[in-house]
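Q: Okay, predicted coordinates and the sequence, questions at the end:
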Amino acid sequence: MAVSFAVRGEYIQLDQLLKAVGLVGTGGQAHAAVEAGEVRVDGKVESRKRAKLRPGARVSFAGEEIVLVPDA
């Protein structure tokens, strides 16, 4: 089941998202996961640690899926 995450503003960086939802404890762990090819955005492996993610994007990591939605 996917978890919704409200994006404040225009976008959130991938590393910040992974920390915000608690899938990693530090930015270093987020960077390592991205470098290892463990993070997918919209079904494709994402190699940019600071990729700008906008509402509508789907992020998969560690068996979890996060769907970005606009902040109401």
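A: Good, I have the coordinates.
Q: Please make it C-alpha for all contacts and neighbour counts, starting now.
A: Fine.
Q: could you point out which element follows the longest helix seen in the chain?
A: Scanning the chain for the helix with the most residues, using DSSP state H, yields helix 27-35. Counting by DSSP states H and E, the element after helix 27-35 in chain order, helix or strand, is strand 40-41.
Q: put this beside the first:
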Amino acid sequence: MPKAPIRDIEIAEEPIRLGQFLKLAGIAEDGGHARELLETEQVMLNGRLETRRGAQLRPGDVVAVGEQCARPILH
């Protein structure tokens, strides 16, 4: 089964918090949904489980939720 492509999401400045990035990338509908994804252990950051909404991302970090993958890049 082929892996999902990684979408590049432009951010204005670094770092960006994981909860904010999930919303910006369209993975989470809102802050509550982002919290739910993290609390139910559905979020992977660079191949490792991440449950901290405030985890700070830098350009090149890869966030995966199910089949969706995205990474922040500087604008």
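A: Alright, I've got the coordinates. If you're wondering where the values come from, they're calculated on a predicted model, not measured in any experiment.
Q: So after superposing, what's the score?
A: Once superposed, chain against chain, the TM-score is 0.89 (TM-score structural alignment, normalised by the length of the first structure); 71 aligned residues with a C-alpha RMSD of 1.0 Å.
Q: thinking again about what came up before, okay, the longest helix of the first structure sits on what stretch of the second structure?
A: Using TM-score structural alignment, helix 27-35 of the first structure lines up with residues 31-39 of the second structure.
Q: Pull out the buried positions in that stretch.
A: For stretch 31-39 of the second structure, the neighbour count (16 or more other C-alpha atoms under 10 Å) marks 34-35, 37-38 as buried.
Q: Can you tell me which of those is closest to I73 of the second structure?
A: A34 (20.0 Å; C-alpha to C-alpha).
Q: how near is the closest one to P5 of the second structure?
A: When distance is defined by C-alpha to C-alpha, to the nearest Å, A34 of the second structure is 21 Å away from P5 of the second structure.
Q: What's the match for S4 of the first structure in the second structure?
A: Checking with TM-score structural alignment, S4 of the first structure has D8 as its match.
Q: Same check on R50 of the first structure?
A: Mapped onto the second structure by TM-score structural alignment, R50 of the first structure lines up with G54.
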